[in-house]
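Participant: heads up, no residue letters with this:
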C-alpha cells in the first residue's frame, strides 16, 4: 500500500518509496512493482503521471486522475509554477547556505538516447541550498579517521536531469548514496557503519495551485524509517520539524 498524502476527485499525491519505479521501463525490465500500477489497484481507477522521481529518490509524487488535469499540471511544471523542496544527506561539512548557478549538459542513456543529438550545449541550472545540521562520526571511511556529514535543504529553480545530485557534487559535497555522481567509498561506508543504504535524497514538499479550484496547495511527505533511524543516530531529530515550517521561495523547479 502506498501512503496517500492528498487526494480529491482531480488529483492524488503519494509518498513514493525509495527504490520503486514510477512506471514500467524497459531500462529496468526485471522490475515488477511500479507506482502507477500499485496506485491504480489501490484506489480502483487510472492515474496519469505529470512529473517524475528517479527510482532511488523518495518523497512527494503527484499524479492526475484525468488526462485534462494531467495536462494542466504538466503546464505548471513546464512553466516552473510549482515549488519543490528536497532534503539530502551529503558528504562533508557544508559551512554556509548558498546558490549553485552552474549550467549542465544533458545526461543521456547509452541505449535509450542512442540516436539523440550528442553535442547539445549546456543548459542553465540553478539550485539553492540551506544547511540544517552537521555531524562528525568516529568511523574511518577512506583516508580520514572520522566521517563528516551535513543535512541540507535543497530547492531547485530549474529542472535538469539529476540537477541536485550534480550540483552537490560540483560543490564537492555529493549526496550520500548517489552511485552515478557521488563518492562510492562514502556510499559503502554509510551502508556498512550506519545500516543506511541507498540515495539520501527525499522530495519533502510540493507547493502548487490546484489546477481546478486555483487554491494554493502544499503537500508534505514524511521521512521514511531509513531516514528516521539515521536522524536519530546523528542527533538530528530536531531537524524533523523543518518538514513542517519550510519556507518556499518565490519560484522553484523540479528535480529527479
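Facilitator: Noted; the coordinates are in hand. All values derive from a computational prediction rather than experimental measurement. Numbers count the residues shown, from 1 in each chain.
Participant: could you use CA atoms for every contact and neighbour count after this?
Facilitator: Will do.
Participant: and residue 81, how far from residue 138?
Facilitator: Counting by CA to CA, to the nearest Å, the gap from residue 81 to residue 138 is 43 Å.
Participant: of those two, give the one with the bigger neighbour count.
Facilitator: residue 81 (19 against 10; other CA atoms under 10 Å).
Participant: ok, now which ones touch the residue sitting furthest away from the middle of the chain?
Facilitator: Distance to the chain centre peaks in the chain at residue 145, reaching 30.2 Å (criterion: CA atoms, centre = their mean). Contacts were defined as CA atoms under 8 Å, 6 or more residues apart in numbering; by that measure residue 145 touches 138, 139.
Participant: before we go on, here's another structure to hold up against the first:
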C-alpha cells in the first residue's frame, strides 16, 4: 500500500518509497512493482503522472485523475509554477545557503539514448540550497580521523535530469547514497555503520496554486525509517 498524502477530485499524491519506479519501463524489464500500477489498483482508477522522481528518490509524487486534467496541468510543471522542496544529506559542511546557477549538459542513457546526438547544448539549471544541520562523526574516510555531513534543504528552480545530485556533486558536497554522482567511500560508510542503503534525497513538499479551485496547496511527505534513524543518531530534527 502506498501512503496517499493528498487527494481531491482532480489529483492524488503519494509518498513514493525509495527504490520504486514510477512506471513500467523496458529498461527495467525485471521489475514488478511500479507506483502508477500500484496506485491505480489501490484507488480503483487510472492515474496520470504530472512529473517524475528518480527511482532512488523518495517523497511527494502527484498524479492527475484524468487525462483532461493532466493535459491542462502539465504546463504548470513545464513552467516551474510548482515549488518543490527537497531534503538531502551531503558530504562535508556547507556553512551558508546560496543559489547555484550551473548549466547541465543533457545526460544520455546508455541504452535508451544510444542513437542520440551528444552535441546538445548545456541547459540552464538553478538550485537554491540551505544548510539546516551538521554532524561530525568519529569515523575516518580518508586522511582525517572524523567525517562531516550536512542536512540540506534544496529547491530546484529548473527541472533537469538528476539536477540536485549533479549540482551537489559540482559543489563538492555529493549526496550520500548517490552511486552515479556521489562518493563511494561515504556511501559505504553509511551502509556499514548506519544500515543506510538508499540515496538520501527526499522530496518533502510540493506547493502550487490549485488550477481549478485557486487555493494555495502544499503537499508534504514524511521521511522513512532510514531517515528517521539517521536524524535520531545525529541529533537532527527534520523540518515540519
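Facilitator: Okay, I see it. All of these numbers come straight from a predicted model, not from anything done at the bench.
Participant: who touches the strand ranked longest in structure 2?
Facilitator: In structure 2, assigned by DSSP state E, the strand with the most residues is strand 126-137. The contact list for strand 126-137 of structure 2, computed with CA under 8 Å, 6+ apart, reads 93-103, 146-158, 164, 167, 234, 236.
Participant: same check, this time on stretch 76-93 of structure 2
Facilitator: With contact meaning CA under 8 Å, 6+ apart, stretch 76-93 of structure 2 is reached by 50-51, 134, 147-159, 168, 172-176, 186, 200-208.
Participant: how close does the closest residue to residue 177 of structure 1 other than its chain neighbours get to residue 243 of structure 1?
Facilitator: Excluding its sequence neighbours, the residue lying closest to residue 177 of structure 1 (CA to CA, 6 or more residues apart in numbering) is residue 199, at 3.9 Å. Distance from residue 199 of structure 1 to residue 243 of structure 1, counting by CA to CA: 19 Å.
Participant: neighbour-wise, which of the two wins?
Facilitator: residue 199 (22 against 18).
Participant: in this structure that one contacts residue 180, no?
Facilitator: No - with contact defined as CA atoms under 8 Å, residue 199 of structure 1 does not count as touching residue 180 (10.4 Å).
Participant: helices of structure 2, start to end?
Facilitator: Remark: helices assigned in structure 2 by DSSP state H are 35-43, 67-78, 163-170, 184-194, 225-234.
Participant: turn those into TSV, columns for distance to residue 119 of structure 2 and mean neighbour count.
Facilitator: Formatted as TSV, the helices of structure 2 follow (distance: least, CA to CA, whole Å; neighbours: other CA atoms under 10 Å):
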stretch	distance to residue 119 of structure 2	mean neighbour count
helix 35-43	33	16
helix 67-78	23	14
helix 163-170	19	20
helix 184-194	29	15
helix 225-234	39	14
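Participant: how about the strands in the stretch 1-150 of structure 1?
Facilitator: For the stretch 1-150 of structure 1, strands defined by DSSP state E, counting those that start in this stretch occupy the ranges 3-7, 11-16, 48-49, 58-64, 83-91, 98-101, 126-137, 147-156.
Participant: as TSV, the ones you listed with distance to residue 110 of structure 1 would be great.
Facilitator: Below are the strands of the stretch 1-150 of structure 1 laid out as TSV (distance: least, CA to CA, whole Å):
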stretch	distance to residue 110 of structure 1
strand 3-7	34
strand 11-16	27
strand 48-49	24
strand 58-64	25
strand 83-91	28
strand 98-101	27
strand 126-137	26
strand 147-156	26
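Participant: between these, which gets nearest to residue 115 of structure 1?
Facilitator: strand 48-49 (25.3 Å; CA to CA).
Participant: how distant is the closest one from the center of its chain?
Facilitator: 18 Å (CA atoms, centre = their mean, to the nearest Å).
Participant: for stretch 183-192 of structure 2, same thing?
Facilitator: Worked out by CA atoms, centre = their mean, stretch 183-192 of structure 2 lies 19 Å from the chain centre.
Participant: ok, residues contacting it?
Facilitator: If you take CA under 8 Å, 6+ apart as the criterion, stretch 183-192 of structure 2 is touched by 91, 141, 174, 176, 177, 178, 179, 196, 197.
Participant: same check on stretch 199-206 of structure 1?
Facilitator: With CA under 8 Å, 6+ apart, stretch 199-206 of structure 1 has contacts from 18, 56-60, 82-90, 175-178, 218-223, 227, 243.
Participant: does residue 66 of structure 2 touch residue 45 like I think?
Facilitator: No - using CA under 8 Å, residue 66 of structure 2 makes no contact with residue 45, being 9.2 Å away.
Participant: more crowded one of these two?
Facilitator: Neighbours per residue, other CA under 10 Å: of residue 66 of structure 2 and residue 45, the larger number sits with residue 66, 16 against 11.
Participant: turn the contacts of stretch 183-192 of structure 2 into CSV, including neighbour count.
Facilitator: Shown next, in CSV, are these (neighbours: other CA atoms under 10 Å):
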residue, neighbour count
91, 22
141, 14
174, 23
176, 29
177, 26
178, 22
179, 13
196, 20
197, 16
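Participant: now, the residues you listed that are in strands?
Facilitator: residue 91.
Participant: and which of the contacts of stretch 183-192 of structure 2 is nearest to residue 70 of structure 2?
Facilitator: Using CA to CA, the contacts of stretch 183-192 of structure 2 come closest to residue 70 of structure 2 at residue 178, 31.0 Å.
Participant: pull the contacting residues for that closest one.
Facilitator: By CA under 8 Å, 6+ apart, the contact set of residue 178 of structure 2 is 165, 187, 198, 199, 200.
Participant: how does it look with 10 Å?
Facilitator: Residue 178 of structure 2 sits next to 56-57, 90, 165-166, 169, 184, 186-187, 198-201 when contact means CA atoms under 10 Å, 6 or more residues apart in numbering.
Participant: map residue 91 of structure 2 onto structure 1.
Facilitator: Mapped onto structure 1 by TM-score structural alignment, residue 91 of structure 2 lines up with residue 91.
Participant: coming back round to it: against residue 21 of structure 1, how distant is the residue farthest from the centre of structure 1?
Facilitator: From residue 145 of structure 1 across to residue 21 of structure 1, the span is 37 Å (CA to CA).
Participant: ok, residue 143 of structure 2 - how many residues close by?
Facilitator: Residues lying near residue 143 of structure 2 (other CA under 10 Å) number 7.
Participant: same deal with residue 114 of structure 2?
Facilitator: Residue 114 of structure 2: 10 neighbours (other CA under 10 Å).
Participant: before we move on, what about residue 154 of structure 2?
Facilitator: Neighbour count for residue 154 of structure 2, taken as other CA under 10 Å: 24.
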